[in-house]
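Engineer: can you look at this prediction? I've put the sequence above it.
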Amino acid sequence: MKAAIISFTARGALKNRELAALLRKKLSCTGYSFYKYALEGQTAFREVRSLTETLFSSCGLLIFIGAAGIAVRAIAPFLKEKDRDPAVLVMDEHAVHVVSLLSGHLGGGNDWCRQVALLTGAEPVITTATDLNGVFAVDLFARDNGLFIEKRERIKEVSGRLLHGEKVGFYSELPWEGELPELLVPCEKGGDGLLRPRLVEEGEKGDSGLPECGIIIAAQPQAVRFPVTCRLIPKDLTVGIGCRKGRSGAELSEFLQTVFQKFDLDKRRIARFASISLKEKEAGILELAFAERAPFLTFTAQELEAVPGKFEASGFVRKTVGVDNVCERAAVLGSGGGRLLVPRQAAGGITIAAAQRMPVIRFYRNDKGN
């Protein structure tokens, strides 16, 4: 992930340089200072709006050193969605306070706010209600477990009920471990196919009523639902991909859509793309991965050759790239040894396969969700 620090004064430039040096131990970080005060190693700028427009789409973390109003006006024209906007922090030039301004949960703003506070000695300022009240945060839980939130507006439904002390149901098709946070009620399918609260121990008494609002973790749409459902989709698929040089992102996207429709798969389940290292700079694949907001991994021919299993072999492919199959082997290796769910599909000089690795859902935090 890339980070950028933006400052506007001479004192801010000094703090910018100090913080950038500390953050570079964790991630790629560039300091930007107003041209009158830029120090050696910093990039000078004259107009903050155009700079912010560039950084907003290329960085995962922006830190403004200066007045909060400047930061708000700078980022306002470029706000998109909670799961797409970068984390934005604001810190005063004396490092008295650092404020989590945007993308506190999904973008990691609150976590970065705490980290920057530790690095600089500033007081972290976090205004997210679930953090302040020690309540389970479904968006943070989804981010930590690699889950896609189907309807982001349901985050407010879940958080609002928990903040008011209401119980929220929890049903997962995937195995989970850890302590269920307070007010979350584990549910299961009954013999009639409907959801009902699950008693933790045999003979334990509990509320027999199904909560009105609940969380469901499932790869496919469920017939069983809560009256108000927040569905989380596991990112459990690795797409192995190969193509002739020069295939466009649009062509790859169209074929990917065709394959996923054929196998009744949801593209929101894609965790990553994988291929051979010869394709690491293939523009079409990079474009596709960017469009699907998924990382692109590559492996050497030797690494792919060592993957155990039965794969569709091609002498031509081996002669061309040094291994008998790229897409299937890359899918399995990229998934960490998952099950080949979609065998090699080929058309128009493009090959696609997909492997599934069943994740284990974890509750990392204590029973209050933090």
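Structural biologist: Alright, I've got the coordinates.

Engineer: drop to CA atoms for contacts and neighbour counts, all remaining ones
Structural biologist: Will do.

Engineer: is S275 in contact with E328, as I believe?
Structural biologist: No. Counting by Cα atoms under 8 Å, S275 does not reach E328; the two are 9.2 Å apart.

Engineer: out of the two, which sits in the busier spot?
Structural biologist: Ranked by neighbour count (other Cα atoms under 10 Å), S275 and E328 place E328 first, with 34 against 29.

Engineer: burial measure for the residue nearest to that one when sequence neighbours are not counted, as a count.
Structural biologist: Distances taken as Cα to Cα, 6 or more residues apart in numbering put A353 closest to E328, at 5.3 Å, once the chain neighbours are dropped. Residues lying near A353 (other Cα under 10 Å) number 29.

Engineer: for this protein, which segments count as helices?
Structural biologist: 10-23, 48-56, 68-75, 109-120, 129-132, 138-144, 154-163, 249-262, 283-291, 301-305, 315-321, 327-334 (DSSP state H).

Engineer: if you compare those helices, which one is most tucked away?
Structural biologist: Compared across those, helix 327-334 shows the largest average neighbour count, a mean of 31 (mean count of other Cα atoms under 10 Å).

Engineer: take the one below as the second:
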Amino acid sequence: MKVDIIAFSTKGCQKSLDIAGCFPEDEVNLFAKTTADSVGIEKVECSMREWTERSFAECDAIVFVGAVGIAVREIAPFIRNKTVDPAVISVDELGRFCIPILSGHIGGANGIAVRVAGHIGAVPVVTTATDINGKIAIDAWAVNNDLSIVNLHAAKDVAARILSGDPVGFVSDVPVKGDVPPELSADEASTGVYVGNGDARPFETTLRLVPRDCVLGIGCRRDTPEEDIEGMVSRALAEAGISMRNVRAAASIDLKKDEAGLLAFASKHSLPITFYTADELNAVPGEFSKSGFVQSVTAVDCVCERSAVKASRGGRIILRKYAGDGVTVAIAREDFSVDFTRYRK
């Protein structure tokens, strides 16, 4: 996760250093927009509008250390919708209150706020209705379980019925761990949740949640355009009988870590992409396609297949090397289940 933290006073900068300690495994960048002492934190020379626009486009979470009004004014021009907006949290400069103000569920702002508050000793101020009423937030549960939300409007209907106490059903084609919460346990309901890869609609109003259980392994010639990668991936997905909704991540060899087209493709689809060394890929066990030419260039016999398996969680190849337009694509699919013990995180 990439996190930007920005403060507006010396006390705020000091608090930023405390907050950064909450993200030991994440990419954290500290900034200061102040003429006062920034305690060594990089000062922002451009306008706040420019800084926020860049951060909004690049980060998974933004923490404003200062008045909540500053955060609201700065992010307002860049808000699009809850499926793509980053988590935005506001913390006062003394660290007394920690407030998630955007993307509380899908973006994870509520969970991040609770995490930060626990780290610095603040009070988390969470205001979303499902959370304060102790009910499942179906969109947050979906994100925590690597599920794509197909129809956001239905998610709103489900949430409204949960809050009003109306019956909501639940059907899953994948294994379920933990007890299904009472809010989703209605035997008969006109509104409900379906988890699976099919097009089933077991309820009059069905919230479809698709497992993100596939990983793309991608190889390409140098300077391959994004549109060529996009086209080959689309054809590969169609060949495998799945869609981009099923894709959780992508991977390739480290020789491609600066490949503009590949990076642009991953960014367009909000896919984390991992690059592995030749040694790491060659160490992946299994039977893979072989290419003498690829071996001579990369020291790996099949970049796409090995990358897909390496980046997956014990996945198996469901589509072997699929090639064209200077691009190779392979797809690995993971074993998948959903877990209701995750829903209050």
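Structural biologist: Sure, I can see it. Computed from a predicted model, the values in this text were never measured in an experiment.

Engineer: picking that back up, now the helices of structure 1 in JSON lines, with distance to Y364 of structure 1?
Structural biologist: Below are these laid out as JSON lines (distance: least, Cα to Cα, whole Å):
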{"stretch": "helix 10-23", "distance to Y364 of structure 1": "25"}
{"stretch": "helix 48-56", "distance to Y364 of structure 1": "30"}
{"stretch": "helix 68-75", "distance to Y364 of structure 1": "32"}
{"stretch": "helix 109-120", "distance to Y364 of structure 1": "14"}
{"stretch": "helix 129-132", "distance to Y364 of structure 1": "15"}
{"stretch": "helix 138-144", "distance to Y364 of structure 1": "8"}
{"stretch": "helix 154-163", "distance to Y364 of structure 1": "18"}
{"stretch": "helix 249-262", "distance to Y364 of structure 1": "32"}
{"stretch": "helix 283-291", "distance to Y364 of structure 1": "29"}
{"stretch": "helix 301-305", "distance to Y364 of structure 1": "33"}
{"stretch": "helix 315-321", "distance to Y364 of structure 1": "42"}
{"stretch": "helix 327-334", "distance to Y364 of structure 1": "25"}
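
Engineer: the residue nearest to E328 of structure 1 matches what in structure 2?
Structural biologist: In structure 2, A353 of structure 1 lines up with A330, judged by TM-score structural alignment.

Engineer: measure that match to I19 of structure 2 for me?
Structural biologist: 40 Å (Cα to Cα, to the nearest Å).

Engineer: for F97 of structure 2, same thing?
Structural biologist: 12 Å.

Engineer: returning to that earlier point: got the contact list for the match of A353 of structure 1?
Structural biologist: 216-218, 236, 304-305, 308, 317-322 (Cα atoms under 8 Å, 6 or more residues apart in numbering).

Engineer: quick check: the two most widely separated of those residues?
Structural biologist: I218 and I318 (14.2 Å; Cα to Cα).

Engineer: what sits closest to V150 of structure 2 if chain neighbours are left out?
Structural biologist: V150 of structure 2's closest residue in space is R208 (Cα to Cα, 6+ apart), at 5.5 Å.

Engineer: what about whatever residue of structure 1 lines up with T206 of structure 2, how many neighbours?
Structural biologist: Aligned counterpart of T206 of structure 2 in structure 1: T229 (TM-score structural alignment). Per other Cα under 10 Å, the neighbour tally for T229 of structure 1 reads 21.

Engineer: quick one: map V303 of structure 2 onto structure 1.
Structural biologist: V303 of structure 2 maps onto V326 in structure 1, by TM-score structural alignment.

Engineer: does its match really touch C243, like I thought?
Structural biologist: No. In this structure V326 of structure 1 lies outside contact range of C243 using Cα under 8 Å: 9.7 Å.

Engineer: what sits in contact with each of those two?
Structural biologist: Common neighbours of V326 of structure 1 and C243 (Cα under 8 Å, 6+ apart) do not exist.

Engineer: what separation do you get for the residue nearest to E328 of structure 1 and D266 of structure 1?
Structural biologist: 14 Å.

Engineer: mean shift between the longest strand anywhere in structure 1 and structure 2?
Structural biologist: Longest strand of structure 1, by residue count under DSSP state E: strand 339-347. When structure 2 is overlaid, strand 339-347 of structure 1 sits 1.5 Å from its aligned residues on average, using mean Cα distance after the TM-score superposition for structure 1.

Engineer: tell me which residues of that strand come out buried.
Structural biologist: Of the residues in strand 339-347 of structure 1, 339-346 count as buried by neighbour count, 16 or more other Cα atoms under 10 Å.

Engineer: ditto for stretch 118-127 of structure 2
Structural biologist: When burial is assessed from 16+ other Cα under 10 Å, stretch 118-127 of structure 2 yields the following buried residues: 120, 122-126.

Engineer: identify the residue range in structure 1 corresponding to that stretch.
Structural biologist: The aligned range for stretch 118-127 of structure 2 is 118-127, by TM-score structural alignment.

Engineer: what does S243 of structure 2 correspond to in structure 1?
Structural biologist: In structure 1, the residue matched to S243 of structure 2 (TM-score structural alignment) is D266.

Engineer: quick one: map G242 of structure 1 onto structure 2.
Structural biologist: Under the alignment by TM-score structural alignment, G242 of structure 1 pairs with G219 in structure 2.
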